[in-house]
Structure formats: C-alpha cells, structure tokens
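any chance you can model this:
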Amino acid sequence: MTESTYITYSLENGVATITLNRPTVYNSFNREMALALQQHLRTCANNDTVRAVVLTGEGKAFCAGQDLAEATGPESLEISEIVVQQYNPIILLLRQLNKPVIAAVNGVAAGAGANLALACDIVVAKESASFIQAFSKIGLIPDSAGTFFLPRLVGMQRASALMMTGDKVTAREAVEMGMIYKTFPEESFAAEVQALAQKMAQMPTKGLAYTKQLLNKTFQHSLEEQLKHEAAYQQQAGQTLDFKEGVEAFIQKRQPNFTGQ
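Presented below is the predicted three-dimensional model:
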C-alpha cells in the first residue's frame, strides 16, 4: 500500500473509514494524497472483511479540491495530466467498488472535492457543510465526473447554473434539490454516520453491489435493456447465501444475519 500521512485508514466491524488528512489546507489534494486514496480504495475492494466504506475529511473541511500551489509549481504536471492520473482513477474506483461508499461531508466540499463526494453511493453532510463547483472561478471546467453526476442528480438547468456561477450550495439546499441524501446536526454527525455505516455493513453486500452495478448502467440503457439486466442480476442475487438467510429470517420472524456471501 502507498503509505501517506495525508490519508488515515481504519477498519472496524466491517466499516473501512478513509479520512483525507491535510486539514491545514482544507484537505486539498496533492499527488501523494491522491495516489494513496487510490490504493486504499483498491485495498477495500480486495478485502472481503470490508462491507462498507466511509470517506470523510479531517478538521473543518471535507475537501477543497486540488492543491493549486502544487498544480502551478515549476515541476507540476499539466492540469489535464493531473486529472487523468489522479482524479479519474479515484472516481472509477469509487463506482466500481462492490461495496457501499458513504461520503460523510464534514465541511466545505469544493471543486474536485465536491465531485468526489457526489460520486459516492450515499452522501450525508453536517448541517454547516457546503458544496461549491469552484472551477469557473479559476477558468477551469468541472472535472472528477462533475459534468456526469451533477446533471443526473439535480437536472441540467440547475447543474449548468451551479457550474457556471460557482455559487455555494448549503447542505440543506443540497438535500432539497436532490444532490445529497441527508444532513445531520454538528453534535450528532459522527454518531449518525457511524450508525449508517454499520447498517450498510450488515446488509447483504452482494445484493448492494448488484444494485450499484445496475445504477451505473441505468442511463446507458433503454427500458427493455435495463429490464434484461435486472433479471440477470436478480438471478445472481437469488443464488447468494444472504438471499437464503433473508428468506429464512422473514419466515421465522427474526432479524437476518447477513454475511455478505
């Protein structure tokens, strides 16, 4: 694994918590942090004891996007190369990870930081958090799949306005427009995130993975094509041990004990 002080990682009770750890620069990405995040996501994908992932930030911010000091330094890569080498792999790893990923947005999420959150399966935020498509403020275009996910979440007109104006969206507004799932008060945020993550870790992991794979494909397919894919994935889900356990628990009127198998 790529070792870095810029990412902290823990695994407890099936929940892997990945924390962006550059709080003095609002957890903005340098190359080391981006590559370390990629490696931690690969580790989560390959570790069967990981049943859910939480992605969050240390300190007051979730992530302020790219560290511009590094991106504009004398030995820096072209902006396009930074996107290709650092951000695009992260987004693909998040979407291909066959486990639920929760973005726990603890503060401002700006630029690539905002779009990193929106690429996750479930986004929750502190009531004081905010989201900013900050790219237009420095003459860039939204990357990290922002132009893919945001229009699908909030509609083309609103996505266009947010990306072109760079206006701040409060966490409450983000919920109202369908950008994120829920907000939690400051004092209960950590406990609420942990409860949600534990719930996801105790769910039928393969069934959730099949659901995620179907959602990844839904905008590519016609209705007829999506129905065929649903049938194929349902066949796979029906062969899991968790399906058998779920049915037995339902008949016996008890809580199921899913193992992710």
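
going by C-alpha atoms from here, please, whenever you check contacts or count neighbours.
Noted.

what residue is smack in the middle of the chain?
Nearest to the mean C-alpha position of the chain, counting by C-alpha atoms, centre = their mean, stands Cys120 at 2.1 Å.

mind checking the SS state of that one?
coil (DSSP: H, G, I helix; E, B strand; the rest coil).

for it, give its distance to Ile79.
23 Å (C-alpha to C-alpha, to the nearest Å).

cool, Ala114 as well?
18 Å.

higher neighbour count, these two?
Shown here are Ala114 and Ile79; by other C-alpha atoms under 10 Å, Ala114 has more neighbours (24 against 13).

assign the residue lying closest to that one once chain neighbours are set aside to helix, strand or coil.
Spatial nearest neighbour of Ala114, excluding adjacent residues (C-alpha to C-alpha, 6 or more residues apart in numbering): Phe131 at 5.8 Å. Assigned by three-state DSSP, the conformation of Phe131 is strand.

can you tell me which residues contact Phe131?
Applying C-alpha atoms under 8 Å, 6 or more residues apart in numbering to Phe131 gives the contacts Val108, Ala109, Ala110, Ala114, Lys168, Val169, Thr170, Ala171, Ala174.

do the same with Phe250
When contacts are counted by C-alpha under 8 Å, 6+ apart, Phe250 touches Pro256.

swap in 10 Å and give it another go.
Shown in contact with Phe250 (C-alpha atoms under 10 Å, 6 or more residues apart in numbering): Lys244, Pro256.

so it is in which element?
Element membership for Phe250 (DSSP states H and E) is helix 241-252.

Tyr38 touches Pro89, doesn't it?
Actually, residue 38 is Gln rather than Tyr. Yes - between Gln38 and Pro89 there is a contact under C-alpha atoms under 10 Å: 6.9 Å.

ok, the two, which is more surrounded?
Higher neighbour count among Gln38 and Pro89: Gln38, with 21 against 17, using other C-alpha under 10 Å.

how about the more buried one, nearest residue that isn't a chain neighbour?
Leaving aside its chain neighbours, Gln38 sits nearest to Ile90 (5.5 Å; criterion: C-alpha to C-alpha, 6+ apart).

can you report how many residues neighbour the one you found?
If we define neighbours as other C-alpha under 10 Å, then Ile90 has 23 of them.

also the one 3 residues further on?
The criterion is other C-alpha under 10 Å. On that basis, Leu93 has 19 neighbouring residues.

ditto for Ile180
If you count neighbours by other C-alpha under 10 Å, Ile180 ends up with 24.

from Arg22, how far off is it?
24 Å.

also Leu196?
25 Å.

which one's more surrounded, those two?
The neighbour comparison of Leu196 against Arg22 (other C-alpha under 10 Å) goes to Arg22, with 21 against 15.

to compare against the first, here's another:
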Amino acid sequence: MTDAVLMEKLEDGVCRIVLNQPDSLNTLSDAMVEGLKLAFEQAAADSKVKVVVLTGAGRAFCAGGDLNIIDGSMGLMAAREYVFKVAELTRLIFHIEKPVIAAINGFSMGGGLVIALAADILIASSAAKFGLAFVNVGLIPDIGGTYLVPRAIGIQKAKELVFTGQMIDAYEAERIGMITKVVEPDKLDETVNQLASQIARGPSIAIGLAKYMLNRNLNRSLDEAIEDEAFAQSICMQTKDHREAVIAFKEKRKPKFSGA
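Coordinates of the predicted model:
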C-alpha cells in the first residue's frame, strides 16, 4: 500500500479505503491508481471483509484524471494502454463480490465520478459536487464511463452532462438517480457506517451473488437472467446462513449470519 491510499479493516467486517492525496484533490495519479488496485485486491481476498467503504480525504472524493500525466503528449498506443490500466480499477470495484459503498465527501469529477458509479451504493455529503468534465479537456468519458453513466441516469441525461461538462450539486445528482442519498456533511460517516455495518451483518454469500447477478443481467434477456438466478439461488440454498435464517424464522427470532 502507498501513502496515496489508506486502508483500514474494521472489526465489524467493514473495510474503509481512503483516497489520500488531498492536496491534488485525490486525482488519479499513478500512485493513487496502484494503491487503489492493491487495496481492492486485498479486500476481495480477505474473507473477513464483508463490505467496502470508499471515500476521499480533504474536500474531494476524486477530481478525476491527473493532467500531469494526461498532458497531450502521449502517443496513440501509450494513451490506449494508460486507459486500460486505470480502467482495471473500475473493473475491480464493479466485479468484487462484496458491496462497495462510495461515501462522496466532496468533488467527484470525470474519472473520479466514473469510479464512484462503479460502486453499488453512493451516499453523498450535501457539499459534494459532480461533473463529467471530460469535454472540458477535449476528451470522452472513459474507464467505463460510457457504460456506467447512462445506466445510472438514462441516456438523454447522460448525453446532456457529457456534452456540456456542467457541474451539478448533490441534490440534483440524487434527483436524477446518480447517487442514492444526500446527507449533511457531519452525518456522512455516521450514515455510511451504519449502512455498511447493517449489510456486513447479512448473509455475505447471498449478497455477493446478488451483486454479481444484478450487474451481469443489466444486458441480458429475461430467460438468461432466470437461468443465472436459478444457478446462484441453488448455491445460496446450500449455505449455513440460509439454513440459519429458516430456523430463526420458525423460532421467531433474528438470524445470526456467519457468512458461510
């Protein structure tokens, strides 16, 4: 792990990953990208981690690409490889079979917004600002932006924000479906931690498979989705958590999930 990224594994099964270059508004420097990849790889491999919280230090979540790297001097192949390298981070967040909650503490711009949208639940401070500012520097949304943005807010609104590069506040982001919830700045950590802890106490195998199915079936037919669900559900039905929940229901008590 680099100083650009902090990782804290909490006792209740929640892992907190912090983008930690506040002086640069947590832009996607090489150190930031590599640190985030390593953190998510470690979280994915750790069976004790049930939920990941992703947030930023200072007044930004992530202000997007590092213009010291994306400075117009890259050749065609180098630029293509750079995008693939950063996009691996989007893939890790999207595909990890553990819920990821993005706690948006401030500016979430360009590639930083794309990374946030790869998470499963986005809770934002009322002080947060959002923008797909790629057009302002003569670029298109990348690292998964053209996939994630229209799925979050619809194709027409996505085109408006992409074509104009305009910035919106947290309440507008909530209204259009870009984020899940807005809270006051002093309530952000408390709100996110409560939700993360609640999910972490749940049946983690079922939750992980539910995430996989919801993401996978965005682009599949109903029949394909039903086939996938039948396979995943048959796995869930073999788990100790499922058996515990059935017993708890019959005994009229809350189940105690173990993640097995």
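
fetch the TM-score of the aligned pair.
TM-score for the superposed chains, counting by TM-score structural alignment, normalised by the length of structure 2: 0.95, backed by 258 aligned residues with a C-alpha RMSD of 1.6 Å.

burial measure for the closest residue to the residue nearest to the centre of structure 1 other than its chain neighbours, as a count.
Spatial nearest neighbour of Cys120 of structure 1, excluding adjacent residues (C-alpha to C-alpha, 6+ apart): Val101 at 5.5 Å. Other residues within reach of Val101 of structure 1, judged by other C-alpha under 10 Å, total 25.

pull up the aligned stretch in structure 2 for the helix or strand where the residue nearest to Gln38 of structure 1 lies.
Per DSSP H and E: Ile90 of structure 1 is located in helix 88-96. Aligning helix 88-96 of structure 1 against structure 2 (TM-score structural alignment) gives residues 87-95.

off-centre distance for the matching stretch?
Here stretch 87-95 of structure 2 is found 9 Å from its chain centre; the criterion is C-alpha atoms, centre = their mean, to the nearest Å.

check the mean deviation of it from structure 1.
Its matched residues in structure 1 lie on average 1.1 Å from stretch 87-95 of structure 2 after superposition (mean C-alpha distance after the TM-score superposition for structure 1).

these two touch, right, Thr165 of structure 1 and Ala134?
Yes - with contact defined as C-alpha under 10 Å, Thr165 of structure 1 reaches Ala134; the gap is 8.4 Å.

between the two, which is the more surrounded one?
Shown here are Thr165 of structure 1 and Ala134; by other C-alpha under 10 Å, Ala134 has more neighbours (26 against 14).

that one -> structure 2?
Using TM-score structural alignment, Ala134 of structure 1 pairs with Ala133 in structure 2.

ok, now which ones touch its match?
Residues near Ala133 of structure 2 by C-alpha under 10 Å, 6+ apart: 63-64, 108-111, 113, 139-141, 161-167.

now do it against Ala78 of structure 2, distance only.
As defined by C-alpha to C-alpha, Ala133 of structure 2 lies at a distance of 22 Å from Ala78 of structure 2.

please, where are all the helices along the stretch 151-261 of structure 1?
For the stretch 151-261 of structure 1, applying DSSP state H, counting those that start in this stretch gives helices covering 156-165, 171-176, 189-201, 205-217, 223-237, 241-252.

rewinding a little: quick one: map the residue nearest to the centre of structure 1 onto structure 2.
Aligned partner of Cys120 of structure 1 by TM-score structural alignment: Ala119.

correct me if wrong: its match contacts Val53.
Yes - using C-alpha under 10 Å, Ala119 of structure 2 is in contact with Val53, at 9.2 Å.

between the two, which contacts overlap?
Each of Pro99, Val100, Ile101, Ala102, Ala103 lies in contact with both Ala119 of structure 2 and Val53 under the rule C-alpha under 10 Å, 6+ apart.

export the helices of the stretch 151-261 of structure 1 to JSON lines and tack on distance to Val83 of structure 1?
Formatted as JSON lines, the helices of the stretch 151-261 of structure 1 follow (distance: least, C-alpha to C-alpha, whole Å):
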{"stretch": "helix 156-165", "distance to Val83 of structure 1": "18"}
{"stretch": "helix 171-176", "distance to Val83 of structure 1": "25"}
{"stretch": "helix 189-201", "distance to Val83 of structure 1": "29"}
{"stretch": "helix 205-217", "distance to Val83 of structure 1": "21"}
{"stretch": "helix 223-237", "distance to Val83 of structure 1": "31"}
{"stretch": "helix 241-252", "distance to Val83 of structure 1": "39"}
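
quick one: which of those is nearest Val15 of structure 1?
helix 189-201 (6.3 Å; C-alpha to C-alpha).

that closest one: how far from the chain's middle?
15 Å.

list the contacts for Ala232 of structure 2?
Ile205, Ala206, Leu209, Ala210, Tyr212, Met213, Ile226.

let me see the ranges of the helices in the stretch 1-150 of structure 1.
31-46, 68-71, 79-82, 88-96, 112-118, 146-154.

out of these, which is the most enclosed?
Highest mean neighbour count of these: helix 112-118, a mean of 26 (counted as mean count of other C-alpha atoms under 10 Å).

now do that one: which elements does it pack against?
If you count contacts as 3 or more C-alpha pairs under 10 Å, 6 or more residues apart in numbering; DSSP states H and E, helix 112-118 of structure 1 packs onto strand 52-57, strand 61-63, helix 88-96, strand 101-105, strand 108-110, strand 122-126, strand 130-132, helix 146-154.

for Glu248 of structure 1, which of those is the nearest?
The closest of those to Glu248 of structure 1 is strand 52-57. By C-alpha to C-alpha, the value is 24.0 Å.

how close does the closest one sit to structure 2?
Mean deviation for strand 52-57 of structure 1: 0.3 Å (mean C-alpha distance after the TM-score superposition for structure 1).

can you give me the buried ones in that strand?
Ala52, Val53, Val54, Leu55, Thr56, Gly57 (16 or more other C-alpha atoms under 10 Å).

number of nearby residues for the alignment partner in structure 2 of Glu58 of structure 1?
Structural alignment (TM-score structural alignment) places Glu58 of structure 1 against Ala57 in structure 2. Neighbours of Ala57 of structure 2 under the rule other C-alpha under 10 Å: 19.

same check on Lys212 of structure 1?
Considering only other C-alpha under 10 Å, Lys212 of structure 1 is surrounded by 19 other residues.

if we can go back for a sec, now render the helices and strands packed on helix 112-118 of structure 1 as TSV, adding distance to Gly260 of structure 1.
As requested, those are arranged in TSV below (distance: least, C-alpha to C-alpha, whole Å):
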stretch	distance to Gly260 of structure 1
strand 52-57	11
strand 61-63	29
helix 88-96	17
strand 101-105	15
strand 108-110	32
strand 122-126	19
strand 130-132	33
helix 146-154	28
